[in-house]
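Undergrad: Sequence and predicted structure are below.
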Amino acid sequence: MSFYNFAKFVVKSYLKPKYKVQAIGTENIPKKGSVIICSNHISNYDPPIVGITCPRPIHFLAKEELFNNKLFGFILKHVNAIILKRGTSDRNALRQGLEVLKEDNVLGLFPEGTRSKTGDLKKGMPGAGFFALRSKAAIVPCAVVGDYHSKQPLKVVYGQPIDMNSLREQKASAQEVTDVIMDEIRKLKENH
């Protein structure tokens, strides 16, 4: 068993019953080929919650500060996290993210860039659009719906892949593509 699968098993054993996690729409995640999963961001628990509900291993971009703790940094590196220097155009993180997609893996992004303290969707940053336009990956919107402090089940909803053909034909900008992705995440939240 790989470290990733072991960590997923441990985290799932703890988080799934604690938050009564329900995964909806996992069949929308292609079983093969490159995929970008774009989710809203309401809690520090979002990456592991999305990670345990996705049937494929995910490579998340993670802010550099999370790697400062040696133990946590070690774990992050071994569960496919890519170090991201926030506030800059981190070319190394962009290159690594594109490499993940080139190798037909799954890249996990939180387009808002930081957690929403109110739970409302914030404007997405152009990074998600950059990866979508620079790769042939399927773009799967994802919404974490609910409240980590509620007794209600926490839902992780995966939508159908976004059709990128028309956006490419229109020569949409990275920001315009991100706006479309965020709109799909908004619809998932509203419908669940």
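TA: Right, received. Where do you want to start? Numbers count the residues shown, from 1 in each chain.

Undergrad: CA atoms for contacts and neighbours, from now on please.
TA: Will do.

Undergrad: quick one: which helix or strand includes residue 104?
TA: Taking DSSP states H and E as the definition, one finds residue 104 inside no helix or strand.

Undergrad: mind listing what the residue nearest to it when sequence neighbours are not counted touches?
TA: Spatial nearest neighbour of residue 104, excluding adjacent residues (CA to CA, 6 or more residues apart in numbering): residue 34 at 3.9 Å. Going by CA atoms under 8 Å, 6 or more residues apart in numbering, residue 34 touches 100, 101, 102, 103, 104, 105, 106, 107, 136, 137, 138.

Undergrad: hmm, try it at 10 Å
TA: The neighbours of residue 34, taking CA atoms under 10 Å, 6 or more residues apart in numbering as the test, are 98, 100-107, 135-139.

Undergrad: same deal with residue 21?
TA: Counted by CA under 10 Å, 6+ apart, residue 21 has contacts 12, 15, 49-50, 52-53, 144, 146, 148, 152-156.

Undergrad: Skip ahead from the longest strand seen in the chain and say which helix or strand is next.
TA: Using DSSP state E, we find that the single longest strand of the chain is strand 138-145. Going down the chain from strand 138-145, the next helix or strand is strand 155-158, by DSSP H and E.

Undergrad: Quick one: residues in contact with stretch 74-86.
TA: Taking CA under 10 Å, 6+ apart as the rule, stretch 74-86 contacts 2-8, 51, 57-70, 72-73, 90-94, 96-97, 100, 107-108, 113-114.

Undergrad: how does it look with 7 Å?
TA: Contact with stretch 74-86 is made by 3, 4, 58, 59, 60, 61, 62, 63, 64, 90, 93, as judged by CA atoms under 7 Å, 6 or more residues apart in numbering.

Undergrad: How many neighbouring residues does residue 162 have?
TA: Counted with other CA atoms under 10 Å, residues neighbouring residue 162 total 16.

Undergrad: Which stretches in this structure count as strands?
TA: 22-24, 35-39, 58-63, 82-84, 106-109, 138-145, 155-158.

Undergrad: all helices in this protein, in order from the N-terminus.
TA: Per DSSP state H, the chain carries helices over the ranges 3-19, 46-53, 70-78, 91-102, 127-134, 165-169, 174-191.

Undergrad: Can you tell me which of these is nearest to residue 29?
TA: helix 46-53 (10.8 Å; CA to CA).

Undergrad: hold the first one in mind and look at this next one:
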Amino acid sequence: MFRKILYHSGSRAVKIYSKIMFKMDIFHHFHIPRGAKIIVANHPTTTDPFLLTSISNGQAAVLIKDILFDIPLFGKYLHWAGHIPVKKDGGGEAFERALTLLKKDITVIVFIEGDLSQFLHKIKKPKTGAVRLAMLSGKPIIPIGIGVKMKNIHSISSVIKGVRELGKWYFKGPYALTIGKPINIKGNVMDKNKVRYLSGWLGRKISSLEKESSKRLNLSK
């Protein structure tokens, strides 16, 4: 109950902040349904997880680097709000936790590249976690393409427990989301060729949605 209250309080705070500081541009090819789903997006900025939870239409947990949970106060918030730490040397534990949450009717948010995007308008080799989660849970994937203005990204380097971490923060300005239609994926997770093929296809789909978002930003004044 406490986690749910904290999550919704944080989500409301983000919505208020985004209305004041961001020029949100959201285009729906399909409105995000209620209930458990797997939101999969590109990841141009460190700010993305918070904005995606604010439009998720229900409680959502984000897969986030475990090192960020070591930041004083902020890490405690991530833990208490129910987000999922992902270890650098393997995401098996995080994957199982995400699958458990989906079965409890909680949405899971996954970044297709597994990390911050290295380049705008280009997605690295996609990770397979989203497709495997969809196969095992039976929940739909909601693909989202995020578009931002390069000049508004602030790169901030920090040291967390001796490890240097680069954050790409987006504090204000135009922020575009293009939300695709739900994708239902069936298959055997042991069929690695199919999993890789579908993950590549999903990456291209998200890249296409990102281009739609970026195009709207370039056309806007």
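TA: The structure has been received and is ready for your questions. The structure displayed is predicted, hence computed values, not measured ones.

Undergrad: circling back: would JSON lines of the contacts of stretch 74-86 of structure 1 with distance to residue 160 of structure 1 be doable?
TA: Formatted as JSON lines, these follow (distance: CA to CA, whole Å):
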{"residue": "3", "distance to residue 160 of structure 1": "29"}
{"residue": "4", "distance to residue 160 of structure 1": "26"}
{"residue": "58", "distance to residue 160 of structure 1": "18"}
{"residue": "59", "distance to residue 160 of structure 1": "20"}
{"residue": "60", "distance to residue 160 of structure 1": "20"}
{"residue": "61", "distance to residue 160 of structure 1": "22"}
{"residue": "62", "distance to residue 160 of structure 1": "25"}
{"residue": "63", "distance to residue 160 of structure 1": "28"}
{"residue": "64", "distance to residue 160 of structure 1": "31"}
{"residue": "90", "distance to residue 160 of structure 1": "29"}
{"residue": "93", "distance to residue 160 of structure 1": "26"}
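
Undergrad: From those, list just the buried residues.
TA: When these are checked for burial by 16 or more other CA atoms under 10 Å, the buried set is 4, 58, 59, 60, 61, 62, 93.

Undergrad: As TSV, those with distance to residue 83 of structure 1 would be great.
TA: Output for those, formatted as TSV (distance: CA to CA, whole Å):
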residue	distance to residue 83 of structure 1
4	17
58	14
59	10
60	9
61	6
62	5
93	6
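
Undergrad: quick check, nearest of those to residue 130 of structure 1?
TA: Out of these, the member with the shortest distance to residue 130 of structure 1 (by CA to CA) is residue 93, at 12.2 Å.

Undergrad: residues near the closest residue to that closest one other than its chain neighbours, how many?
TA: Nearest residue to residue 93 of structure 1 in three dimensions, chain neighbours excluded: residue 84, at 5.6 Å (CA to CA, 6+ apart). By the criterion of other CA under 10 Å, residue 84 of structure 1 has 21 neighbours.

Undergrad: what's the answer for residue 13 of structure 1, then?
TA: Neighbours of residue 13 of structure 1 (other CA under 10 Å): 12.

Undergrad: Distance check, the residue mapped onto residue 5 of structure 2 from structure 1 against residue 123 of structure 1.
TA: Matched to structure 1 by TM-score structural alignment, residue 5 of structure 2 sits across from residue 2. As defined by CA to CA, to the nearest Å, residue 2 of structure 1 lies at a distance of 36 Å from residue 123 of structure 1.

Undergrad: And the two? Which one has more around it.
TA: residue 123 (14 against 9).

Undergrad: which residue lines up with that one in structure 2?
TA: So, by TM-score structural alignment, residue 123 of structure 1 is matched to residue 125.

Undergrad: Not counting sequence-adjacent ones, nearest residue to that match?
TA: Distances taken as CA to CA, 6+ apart place residue 113 nearest to residue 125 of structure 2, at 6.6 Å, with adjacent residues excluded.

Undergrad: hang on, isn't the one you found packed against residue 128?
TA: No: judged on CA atoms under 7 Å, residue 113 of structure 2 makes no contact with residue 128 at a distance of 9.1 Å.

Undergrad: Stretch 184-192 of structure 1: which residues count as buried?
TA: 184, 185, 186, 188, 189.

Undergrad: got the contact list for the first one?
TA: Pointing back at residue 184 of structure 1 there. Per CA under 7 Å, 6+ apart, neighbours of residue 184 of structure 1: residue 141.

Undergrad: Tell me how far the equivalent of it over in structure 2 lies from residue 57 of structure 2.
TA: With TM-score structural alignment as the criterion, residue 184 of structure 1 lines up with residue 205 in structure 2. Per CA to CA, residue 205 of structure 2 is found 22 Å from residue 57 of structure 2.

Undergrad: With residue 209 of structure 2 instead?
TA: Taking CA to CA, one finds residue 209 of structure 2 at 20 Å from residue 57 of structure 2.

Undergrad: Same check on residue 72 of structure 2?
TA: 29 Å.

Undergrad: And these two? Which one has more around it.
TA: Between residue 72 of structure 2 and residue 57, counted using other CA under 10 Å, the more crowded position is residue 57 (15 against 10).
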